[in-house]
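Novice: I would like to see how this sequence folds:
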Amino acid sequence: MSIIDTDLQSKIDLWFQYDKNPETLIQVQDLVKENNVDVLNDLFKKRIKFGTAGLRSDMQPGWSKMNTLTVLQASQGLAEYYLSINQKEEQPAVVIGHDHRFHSREFAEFTCKSFLLKGFKVYYLNYGDDIFVHTPLVPFAINYFKAAVGVMITASHNPGKDNGYKVYHNNGCQIIPPVDAGISTKILENLKPIENIWDSLENVLALVGKSNILDVYEDITQAYIHKLKQKLIFNELPKVSSLNQEPWFVYTPMHGVGKSIFTKIMKEIGLKENTDYIIPEKQSMPDPSFPTVSFPNPEEKGALNLAIEAAESHNKIKLIVATDPDADRFSLAYYSLKSKSYKQLTGDEIGHLFAYYMLKNGKYEGGMITSTVSSGLLKRLCAVENRPFKEVLTGFKWIGNAAKASNEPVVFGYEEAIGYMFPELLYDKDGISATVVFLQLYEFFDKDLDKVLNEVYEKYGHFKQNNSYYVGRPDQQAHVFKITREWLEENYTGSETKFGDFTMQCYRDLTNGIQYNADGELIECDLPTGSGDMITYWFNLGKNNEIKVTTRGSGTEPKLKVYIECMSLVDGQTATLVAEKMWNTLQEILIQPEETGVYIRSL
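Specialist: Predicted coordinates for the structure are as follows:
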């Protein structure tokens, strides 16, 4: 029988010393009584790591999980970090919001108490019963109030067992290095719960003064809607109520928080629920158990099925738009006149449409930004149309910060994982503003998305993706990258390296700072290095076709992500077939599921 070793026992003892939450205390006490060493090791041996994505894990007791104690420790350290860099005499401020997930309100209130007890003014977005906000309101409010920092309690589109702690810097962007390291250090220096932190929020306010926390939900909601209308609404949307017609689109918030803010916006511009649009009842209200979807992510296969059924039952409504549970991501499906069926677009295809709309509308003057794992079409479009373009590392933290720091105006940024940003409004992805802009786009292009996509590809090239992921533990993912680097060391000989039936020109390993150019010469990396495992490969398929492949580990989920894009100047079918063939070749040579243990999740 396994026994609790000295190191594990010391970590458990410290937990009993610090934790005052009856629920998690009892859970740990029961595990100790049962001598459940395997589970205790999982919960206590390692500490949950704070990074640029903040914190994210399943909700259980223990140092490695999301719970009241780890959240308050993170909040204490975060407050200390921003006190250390805020040398102004006036009182620093924090914006705090939360979604509808299990324990989100609890985690947000402990975050409030931590900052209040550290001397901050708190702009609280959820000061009231049953108020849930979508994530983009936090960065919007940071800029609106000129706050020092912001925290959103959400796990975005993760399963219902998870929760997260997302941090925004004083510029309204997600944090990037070295800020994350500085915060992490302060967290580790402030692990002991501060005095009064386990008191109720009311008692803490009685101690520090009620004037130090402000209920800003209504003010920020109205400010957000006003700016969205002012900066992003240029075309009037059809109102079928005056035409005695069926609703013209379906919106699903995917059991998330999107409905409240979305219906407010629609009312402002004259569109009525159940008249101009419908929301599927089973997915309309916030529900942290996500009962109708296996994974509450609108880009997952089958996630929009219920919304499509609702569209079909209303005389085949042609457009379905969706946001993920915290409403910072956007996806869609539409009835294709060409295929006579509903088609869900990929994140890149939606990005192509947005970029083309930015160009054709005539109201948006400025450049565009994408991440390195997103489609190359925007780079081609901007080159052809003489617009500024920038490619950055994976993640909206890089896209947002690049747009904020740009000397030239930026009108659009996106990442293939259905994230879309309009800097006129805020410097982060936002599913609600993306939905509103797309509704205008749909009308602008006369509701014919098949036609406009074909027009885009005929003009700039047929860019087709085969993006997906393997599920795997960190050690299994590390095994894949070990095999990959060994293969490259043994086989890469320059720009004519054979890779199955393909010819590899060059590659870039951002983890180790290695990059070769198209001639097979070692050069300096064109993107920052050391940001986790990510390797990109370029292949030569003749003058009319190009292919780019990236493999990387996810920073927030147990996924090994694979991005494959083929550009063909010939036709889309060629690009699609080549991308599919590359997936199989990559799996055989580098991924090796039977050897590494990673697998493709079946739906």
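
Novice: please count neighbours and contacts with C-alpha atoms only from this point.
Specialist: Noted.

Novice: list the buried residues for the helix or strand hosting residue 479?
Specialist: Here residue 479 sits within helix 474-491, counting by DSSP states H and E. By 16 or more other C-alpha atoms under 10 Å, the buried positions in helix 474-491 come out as 474, 476-481, 483-485.

Novice: checking residue 31 next. Helix, strand or coil?
Specialist: Classification of residue 31 using DSSP: H, G, I helix; E, B strand; the rest coil returns helix.

Novice: against residue 161, how distant is it?
Specialist: According to C-alpha to C-alpha, to the nearest Å, residue 31 stands 19 Å off from residue 161.

Novice: likewise residue 431?
Specialist: Taken as C-alpha to C-alpha, the span from residue 431 to residue 161 is 23 Å.

Novice: where do the strands of the stretch 301-450 of the chain begin and end?
Specialist: Assigned by DSSP state E, counting those that start in this stretch, the stretch 301-450 of the chain shows strands spanning 319-323, 330-336, 341-344, 367-371, 389-392, 410-415, 419-421.

Novice: so which of these gets nearest residue 99?
Specialist: Smallest distance to residue 99 across the strands of the stretch 301-450 of the chain (C-alpha to C-alpha): 13.7 Å, for strand 319-323.

Novice: show me what the closest one is packed up against.
Specialist: Here strand 319-323 touches strand 249-252, helix 305-313, strand 330-336, helix 431-444, going by 3 or more C-alpha pairs under 8 Å, 6 or more residues apart in numbering; DSSP states H and E.

Novice: relative to residue 491, tell me which of those wins on proximity.
Specialist: It's strand 330-336; of the helices and strands packed on strand 319-323, that one is closest to residue 491 (C-alpha to C-alpha) at 40.0 Å.

Novice: count of residues packed around the closest residue to residue 473 other than its chain neighbours?
Specialist: Once flanking residues are discounted, residue 473 sits nearest to residue 558: 5.7 Å by C-alpha to C-alpha, 6 or more residues apart in numbering. Burial of residue 558 is recorded as 17 neighbouring residues (other C-alpha atoms under 10 Å).

Novice: residues contacting residue 558?
Specialist: 471-474 (C-alpha atoms under 8 Å, 6 or more residues apart in numbering).

Novice: and what of residue 580?
Specialist: Listed by C-alpha under 8 Å, 6+ apart, the contact partners of residue 580 are residue 466.

Novice: and it, that's in a helix?
Specialist: Yes - applying three-state DSSP, one finds residue 580 inside a helix.

Novice: contacts only, for residue 257.
Specialist: The contact partners of residue 257, by C-alpha under 8 Å, 6+ apart, come to 99-100, 132-134, 285-286, 325-327.

Novice: same question, residue 483
Specialist: 590-591.

Novice: distance check, it against residue 415.
Specialist: According to C-alpha to C-alpha, residue 483 stands 28 Å off from residue 415.

Novice: now swap in residue 205 and tell me
Specialist: Applying C-alpha to C-alpha, the value for residue 205 to residue 415 is 41 Å.

Novice: and residue 514, how many residues sit next to it?
Specialist: Neighbours of residue 514 using other C-alpha under 10 Å come to 16.

Novice: next up, for comparison:
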Amino acid sequence: MESGSSSTGDSGLDRAVGLWLQYDQNPKTVSMVQALVKEGAVEALKKCFSSRMEFGTAGLRAPMGPGISCMNDLTIIQTTQGFCHYLEERFENLKERGVVIGYDARAHPPSGGGSKRFASLAAAVFISRGVPVHLFADIVPTPFVPFTVSHLGLCAGIMVTASHNPKQDNGYKVYWENGAQIVSPHDKCIAKAIEENLEPWPKSWDTEEALKSPLLKDPYQDIHTQYFKTIQNHCHNRDINKSSEVKIVHTSVHGVGHTFVQSAFKAFDLPAPYAVEEQKDPDPEFPTVKYPNPEEGEGVLTLSFALAEKEGATVVLANDPDADRLAIAEKQESGRWRLFSGNELGALLGWWMFRCWKQQNSDAAAVKNLYMLSSTVSSKILRAIAVKEGFHFEETLTGFKWMGNRARDLLDQGKSVLFAFEEAIGYMCCPSVLDKDGVSAAAIAGEMISYLATKSTSLSQQLTAVYEEYGYHITKNSYFICHDQNVIRSLFERIRNYNDQKDSYPTECGRFSISAVRDLTTGHDSNQPDNKAVLPTSRSSHMITFSFSNGGVATIRTSGTEPKIKYYTELCAAPGNSDVTQLKKELDDLVEAIIENFLEPEKNKLQPKPQ
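Specialist: The predicted structure is shown next:
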């Protein structure tokens, strides 16, 4: 540790703190660490220094603050040095092609950290190695980064954002040259390169010089123009849009979305949505909401509903703070507001995208070249539509990194990828962005709403029509909180060795008969001839899916980013079975049986989802 500082009595911790104080040039985080040392705050120091943030396929996400477990100037430099080194090894033409860096509006005054600052430091690292950097001069939605990678043919992209996480968090999201998020083994190779490049390179701190460098370009105007020009290809009812009288409210929840959604509506010739004044400008404090996540529902949308009532609007659109996801609520005849689930919106947007495609394509054979994707924990409604309409449906692992990479594979084979979604309100409606995109999804939803209004049909009515035609798909998802890895391990191992029989999975769950089991931790899938799963497996997380004889599907999995055991259940009814009350009761009974039979022994060690 530096001279004059006290020892904590833990030599490993002292070394980590000493190295930090040697490398860090941010006076705020330096003084924070020095104050903790002076106070002898060993536990606080351990929290900051005992383990480095883990770089995974989602990049990084952690609180802003001092130390190797947090997002700050030094960890951004170290991460970028590792990433840059890995790219130098992988691409001979990195210095010709370059990278793009975007950022949202997050900031953390106590540590001097923030998305813009982190993006500037990342740019300085690349520029110090002679790599051209396309650094956005202002905040952008996350989808702009993968769009730029593809549009400009770059080697990689970085987006500094923590999306819908609490205000103290930030993140570092990485895209590969194919325009999709990285998947393994890139994450492990980058993590290794970070560990090998911890000492700041001579010019890594020099943002001033980097921002004057001829290697630095601002792609903002060009990408803004090209992005909106590209999404216009998905506008199919311009005449209806121009005469639309539908009133829509939009909130960006203190994030980046406002100006971009306004531009997207303009690109579609739709009337501008009413903006929630208190939430339209970026504010890293997120003052009007407890959590800036539209999935949380009413608490986040209270101001939107008030504005809708005032203006006579019947639909509310909401983006999360980095505008890569979209939530929609609609006022019902009862006067209550209905917030659609991610699966319900997947059904509506999937129906709409296929209807528009069919309008444009008179060649019946073309449907054989068409694909839609969804993640394995999302509704199977696209599969039902695909079976009836003749296009292809594929399921991927959870997360848009898998859908984006699979979409790229299919596009490279000359296939058309029309739509992809995941139940966590993520939608890819435009293959120019191989990730979820709440901006294009908002405009496409606006067009769908305007079209339905000409038929005097609401979103709720159209959703019923989709289910009547393709079969009701009723879902029920929730989670338990668990901080104890031993409890989690014991729960899943008991399912894998059911009734104390090794490598034996349950064949029934209460009164429900299990027809197939897929375990993507071990690679077992009883639906396959050799019992081997087709989807990639990972021993670092738990995920088991049960198919039931009654058309039910249930997945139990651990979360990659939170201390949660999540369950996703769906009852898929055949077309014609429209007894929704009975179907909901059947699903409720199935969920109860799953909790009782598979989770009960550990249940007293699990916290239920807060109400």
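
Novice: can you give me the TM-score here?
Specialist: In this superposition the chains share a TM-score of 0.91, using TM-score structural alignment, normalised by the length of the first structure; 578 aligned residues with a C-alpha RMSD of 2.4 Å.

Novice: so which of residue 431 and residue 161 of the first structure has more stuff around it?
Specialist: Between residue 431 of the first structure and residue 161, counted using other C-alpha under 10 Å, the more crowded position is residue 431 (30 against 14).

Novice: so residue 41 of the first structure sits in a helix?
Specialist: Yes - judged by three-state DSSP, residue 41 of the first structure forms part of a helix.

Novice: for the equivalent of it over in the second structure, which non-adjacent residue is closest in space?
Specialist: Residue correspondence to the second structure (TM-score structural alignment): residue 41 of the first structure is matched to residue 46. Leaving aside its chain neighbours, residue 46 of the second structure sits nearest to residue 13 (7.0 Å; criterion: C-alpha to C-alpha, 6+ apart).

Novice: what's that neighbour aligned with over in the first structure?
Specialist: By TM-score structural alignment, residue 13 of the second structure lines up with residue 8.

Novice: need the contact list for that match.
Specialist: Residue 8 of the first structure touches 40-41, 44-45, counting by C-alpha under 8 Å, 6+ apart.

Novice: ok, of the residues you listed, which come out buried?
Specialist: So, by 16+ other C-alpha under 10 Å, the buried ones in the contacts of residue 8 of the first structure are 40-41, 44-45.

Novice: I'd like these laid out as a markdown table, including distance to residue 221 of the first structure.
Specialist: Shown next, in a markdown table, are those (distance: C-alpha to C-alpha, whole Å):
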| residue | distance to residue 221 of the first structure |
| --- | --- |
| 40 | 43 |
| 41 | 44 |
| 44 | 40 |
| 45 | 42 |
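
Novice: just those residues now: which is nearest residue 72 of the first structure?
Specialist: residue 44 (16.8 Å).

Novice: my read: that closest one touches residue 13, true?
Specialist: No - the criterion here is C-alpha atoms under 8 Å, and residue 44 of the first structure misses it with residue 13 at 10.6 Å.

Novice: still on that earlier bit, among the contacts of residue 257 of the first structure, which lie within helices?
Specialist: Using DSSP state H, no member of the contacts of residue 257 of the first structure falls within helices.

Novice: overlap between these and the second structure?
Specialist: Retained in the second structure (both residues aligned by TM-score structural alignment, their matches' C-alpha atoms under 8 Å) from those: 99-100, 132-134, 285-286, 325-327.

Novice: list just the nearest of those residues to residue 123 of the first structure.
Specialist: So of those, ranked by how close each gets to residue 123 of the first structure (C-alpha to C-alpha), first place is residue 133, at 13.2 Å.

Novice: any idea how many residues pack against the counterpart of residue 129 of the second structure in the first structure?
Specialist: Under the alignment (TM-score structural alignment), residue 129 of the second structure pairs with residue 118 of the first structure. Neighbour count of residue 118 of the first structure, defined by other C-alpha under 10 Å: 17.

Novice: so who does the closest residue to residue 118 of the first structure other than its chain neighbours touch?
Specialist: Nearest residue to residue 118 of the first structure, sequence neighbours excluded (C-alpha to C-alpha, 6+ apart): residue 79, at 6.7 Å. Residue 79 of the first structure makes contacts with 114-115, 118, as judged by C-alpha under 8 Å, 6+ apart.

Novice: and residue 390 of the first structure, by the same measure?
Specialist: For residue 390 of the first structure, the contact set (C-alpha under 8 Å, 6+ apart) comprises 368-370, 379.

Novice: same question, residue 151 of the second structure
Specialist: So residue 151 of the second structure contacts nothing (C-alpha under 8 Å, 6+ apart).

Novice: what does it align to in the first structure?
Specialist: Residue 151 of the second structure maps onto residue 144 in the first structure, by TM-score structural alignment.

Novice: and that match, that's in a helix?
Specialist: Yes - applying three-state DSSP, one finds residue 144 of the first structure inside a helix.

Novice: please report how far it lies from residue 281 of the first structure.
Specialist: Counting by C-alpha to C-alpha, the gap from residue 144 of the first structure to residue 281 of the first structure is 34 Å.

Novice: now swap in residue 245 of the first structure and tell me
Specialist: On the measure of C-alpha to C-alpha, residue 245 of the first structure and residue 281 of the first structure end up 21 Å apart.

Novice: repeat that for residue 516 of the first structure.
Specialist: 53 Å.

Novice: which among the contacts of residue 79 of the first structure gets closest to residue 237 of the first structure?
Specialist: Distances from residue 237 of the first structure to the contacts of residue 79 of the first structure, taken by C-alpha to C-alpha, are shortest for residue 115, at 43.1 Å.

Novice: assign the closest one to helix, strand or coil.
Specialist: Assigned with three-state DSSP, residue 115 of the first structure falls in the helix class.

Novice: need the contact list for it.
Specialist: Taking C-alpha under 8 Å, 6+ apart, we find residue 115 of the first structure in contact with 75-76, 79, 94, 121-122.

Novice: please flag which of those residues sit within helices.
Specialist: 75-76, 79.

Novice: not counting sequence-adjacent ones, nearest residue to residue 555 of the first structure?
Specialist: Excluding its sequence neighbours, the residue lying closest to residue 555 of the first structure (C-alpha to C-alpha, 6+ apart) is residue 53, at 7.4 Å.

Novice: give the equivalent position in the second structure for that neighbour.
Specialist: When the second structure is aligned by TM-score structural alignment, residue 53 of the first structure is paired with residue 58.

Novice: what's around its match, how many residues?
Specialist: For residue 58 of the second structure, the number of neighbouring residues by other C-alpha under 10 Å comes to 21.

Novice: ok, now the one 4 residues further on?
Specialist: The criterion is other C-alpha under 10 Å. On that basis, residue 62 of the second structure has 20 neighbouring residues.

Novice: output the contacting helices and strands for the host helix or strand of it.
Specialist: When elements are defined using DSSP H and E, residue 62 of the second structure is found to belong to strand 60-63. With contacts taken as 3+ C-alpha pairs under 8 Å, 6+ apart, strand 60-63 of the second structure sits against strand 169-175.

Novice: okay then, goodbye and thanks.
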